[in-house]
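>>> Curious how this folds, go ahead:
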Amino acid sequence: MLRAACAFMEGDECLRAHALSAEAYHVTASILLKQEDKGLAWLAADRSVQAAHASQSPLMIGSSSRIITHALMDGGHHYAATGAARSAAERMAADLTEPTPDDLLDLRISAALGAIAAADTGSRHSTAELLDEAAEAGRRLGQDANHMWTAFGPNNVLCHRVNVALRFGDAGTAIDYARQVDLEQLPINERKATLLLDTSRAFLMWNRHDKALHVLRAAGEIAPEEIAGRPAALRLVRDILATAPISVRREARDYAATLGVIA
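Purely as a prediction, here's the structure:
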């Protein structure tokens, strides 16, 4: 409907309609990625980029570049994702003469996403460099805020560090970073649940099934839809259940049953 509206509008109204279309496709792609529908997610992400460019808004273009980076990462195209994140940040830096706080956030979030993609290529140097860029932006902000639905800030950067440590297989470092996060300062429950899922995975890598299950249940209490409706979360439940020692197995089985997961 938004695409059709764009065909009948002119001037600022048309640009605004394209911006709304970019946002709608961005949200759609995010949901599809969580559901692991990579094909449709890529299509939605691509349309978000097209609409963003049609809106002529550097902010929307930067925002849509994030979802393209996500789609590339989920598709296993890690080098391309790293390049896309870097290119988006460089393009925005060149285009913005008087950047707003939201513009700066897009720049730094691109750096954070690039760091995660770089971790999947095995490049520790690039990962550290990009995470430091994101951390500097977090320090400048001073607090976590949900500008452009990013939940970005100092604690969010720590969440990215947790995820990156996991990707390198370093469960101890992931848990250390997770313990530094002030969960109450994260502005959206989805972000809190994602951090707790990563922390649960780290404890499972450490063979601390009791803690992995405890943290997973905490995530479910904060954002139940992120556990019950997310394939990756249900796989984590199965992994805990499949490898749990006798002391934890009954509790794990009971919790899995509430989610419809059967051993």
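
>>> can we go C-alpha only for contacts and neighbour counts from here?
Fine.

>>> what separates residue 175 from residue 77, distance-wise?
Going from residue 175 to residue 77 by CA to CA, to the nearest Å gives 27 Å.

>>> starting at the chain centroid, how far to the longest helix belonging to the chain?
Longest helix in the chain, counting residues (DSSP state H): helix 11-34. Averaged C-alpha coordinates place helix 11-34 at 18 Å from its chain's average position (CA atoms, centre = their mean, to the nearest Å).

>>> Proceed likewise with the subsequent sequence, for comparison:
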Amino acid sequence: MTDDMSPGARLRLFREAAGRSRPQLAGLMGCSPESVKAIETGRRELTLTMAVRAARALNIKDLSALFGADVAYTVLERPSHEALPDVRRALLLHHPDDGSPQATDYIRTMLDSAWQTWHSSAKQRTETGKVLPKLIRDARTAAAVGDDRREANRLLAEVYHLTQAWLAWHGDRELCWMSADRAVAAAQAADNPLSRARASWYYAHLVRAIGHNEDAITELGHAIPLVRDRIDSDRDYAAAYVDLELCAALTLARAGDESAWSHWDDAKLAAERLLPDGYAHPYTRVGQAIVDVYAVMIAVAMGRGDEARRRAANLDPASIPSTERRARHLLELARGYRLAGEDIGAVHLLAQAVDASLETVVYSPPARLLTRELLRIVPPSTREDVERIASRISLRD
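Got it, this is the predicted structure:
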């Protein structure tokens, strides 16, 4: 075992030395075999939580055996945000505020504005974090004591979706799960099939993130029929259907399942038929450009860098109707270039992602993992460029 080995490569050696298969280790770690494979091959970061589970399963006494000299830094790998205490307080204080509840029209306007800020600002977490705590309190109060409880609960579910997006890459993971679970409850209280389907979409993303791909697919399978019959008559239902099919495609891709492309094809056809050119959903930004973004994500998830580059060839990043999604696309494409062995191109694209939205990259575990990897492998002529990126995202080598 050499000092420059990645944590994933170290994990594979320990697993093989213990005589464990990937499915066996996955069962002991509480994740899927595909998640173990993704960690071992460098497509997914070995987080501290997963490292502790692996160490217990493989009888590894010291985490430095997995992380090497980087173990102290890895503990601090997930940066937090200064607005997190206020968001946490808004989520945990369960009783509605005193006074009259805000009208649902007001909450809807503030929610639309917050989502617009999320997608248009390069500092989406900072700017959205300024308004999110009050939005949570107002929406919860309206759902508890307002006049139109069903509409208030529908809006509350959407507020929790925004909260989940805000928390996804930083802060307490328990709060992220709390947001997703409360969104499902609010959507059920709203008694609205579209709201329930959208809540399932957000929930499935989290279920997939912890490696339970089959459960995520089951959740999506229950959600798709909620919207499918109305996609020809209601654009919001059509957008939700496309989102659900794309989520299924990415989930299957991360499980190494080739049927991912069938779901992507269904999403592509539906978007071309039902969503006009230039359309972007106000919250998820789904539209024809986002469908093409997912094609790159699917290829990267399946470890096919050349395919990711091919899928991205005709996609102009400027056409992506969200600063946050644009930065994430450039990051995914950088990972695709790395998979294809095009490290110089990966550095260039990673720098573009930083320029598009520094906050997106700062709080992205895959971005930090890729930066650390590039610091290890790039030639001296390029190392200065990577060090500049590492400095901008506050990453210590």
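
>>> coming back round to it: name the residues of the longest helix of structure 1 that are buried.
14-30, 32-34 (16 or more other CA atoms under 10 Å).

>>> So which of residue 175 and residue 77 of structure 1 has more stuff around it?
Between residue 175 of structure 1 and residue 77, counted using other CA atoms under 10 Å, the more crowded position is residue 175 (21 against 16).

>>> for whichever residue in structure 2 pairs up with the more buried one, what are its contacts?
The alignment partner of residue 175 of structure 1 in structure 2, by TM-score structural alignment, is residue 309. With contact set as CA atoms under 8 Å, 6 or more residues apart in numbering, residue 309 of structure 2 has these partners: 296, 333, 336-337.

>>> Compare the one helix or strand residue 309 of structure 2 maps to with structure 1 and give me the mean distance after superposition.
Per DSSP states H and E: residue 309 of structure 2 is located in helix 305-312. Averaged over the aligned pairs, helix 305-312 of structure 2 sits 0.6 Å from structure 1 after superposition, using mean CA distance after the TM-score superposition for structure 1.

>>> and the lengthiest helix in structure 2, how far out from the chain's middle?
Under DSSP H, the helix in structure 2 containing the largest number of residues is helix 124-145. On the basis of CA atoms, centre = their mean, helix 124-145 of structure 2 sits 21 Å off its chain's mean C-alpha point.

>>> Mind giving me the packing neighbours of it?
helix 84-92, helix 104-120, helix 149-167, helix 358-362 (3 or more CA pairs under 8 Å, 6 or more residues apart in numbering; DSSP states H and E).

>>> So for residue 181 of structure 2, which of those sits nearest?
For residue 181 of structure 2, the closest of those is helix 149-167, at 8.9 Å, according to CA to CA.

>>> From the rest of the structure, what touches whichever helix or strand comes after the closest one?
Downstream of helix 149-167 of structure 2, the first helix or strand assigned by DSSP H and E is helix 173-190. Helix 173-190 of structure 2 is contacted from outside by 88, 91, 149-154, 156-158, 160-161, 163-164, 167-168, 195-196, 199-200, 202-203, 206, using CA under 8 Å, 6+ apart.
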